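Enquirer: Below is the structure, and that's it, no one-letter string:
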């Protein structure tokens, strides 16, 4: 009888371990799918952030170009006005020269 009981216990343990192993495999498969899904979402967000950063860089380039173009145009206009005004008004010529020096610094 004791041998029969021992065999029954061993068989029950083997069955329980088999079921536990199967449950563990299912859990690992599910976890693997979750990780793959997370990786896909992360890659998608990274691509979106990269595209957004590229758009911002383009906008900054445009703004820099506008700012430098306007500054250059303004400098040319000041020079033209200054050249003509300085000929007729020496006091104004000194102020214009001070503005040019400030702009150069």
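Expert: Noted; the coordinates are in hand. As the structure is a computational prediction, the values presented were derived from the model and not from experiment. Numbering: from 1, shown residues only.

Enquirer: hey, let's count contacts and neighbours off CA atoms from now on
Expert: Will do.

Enquirer: need the longest helix for this protein.
Expert: helix 2-88 (DSSP state H).

Enquirer: putting a second one here so we can go through both:
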């Protein structure tokens, strides 16, 4: 039994440093994963913010078109249809402006 004590001490003496090295390595890997995830999340957030800004700009343009030229656009479309030749006039679908104004 007395012979086993030095053998056990040698095994524990070698195992403890190896476990410490392995634990430190795992900690570094976890930190790298957190940094990678944070960078990817920040990049995604920037992409979404950019897309939202583009959509807001488009909505502002559409709002400006609707509020500034609302009925004028329909009048311009009808004027363009009136200027077409007779053979092209049958190909289009006329707007029913009277019905829209009554709604």
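Expert: Yes, it's here. No experiment lies behind these values; they were computed from the predicted model shown.

Enquirer: what do we get in structure 1 for residue 35 of structure 2?
Expert: Using TM-score structural alignment, the partner of residue 35 of structure 2 in structure 1 is residue 40.

Enquirer: Please tell me how far its match sits from residue 104 of structure 1.
Expert: Residue 40 of structure 1 sits 53 Å away from residue 104 of structure 1, going by CA to CA, to the nearest Å.

Enquirer: Between these two, point out the one with more neighbours.
Expert: Comparing residue 40 of structure 1 with residue 104 by other CA atoms under 10 Å, the one with more neighbours is residue 40, at 12 against 7.

Enquirer: for the more buried one, what are its contacts?
Expert: By CA atoms under 8 Å, 6 or more residues apart in numbering, residue 40 of structure 1 lies in contact with nothing.

Enquirer: any idea how far residue 47 of structure 1 is from it?
Expert: According to CA to CA, residue 40 of structure 1 stands 11 Å off from residue 47 of structure 1.

Enquirer: Same check on residue 3 of structure 1?
Expert: Distance from residue 3 of structure 1 to residue 47 of structure 1, by CA to CA: 66 Å.

Enquirer: Between the two, which has more neighbouring residues?
Expert: Remark: of residue 3 of structure 1 and residue 47, residue 47 carries more neighbours, 12 against 8, as counted by other CA under 10 Å.
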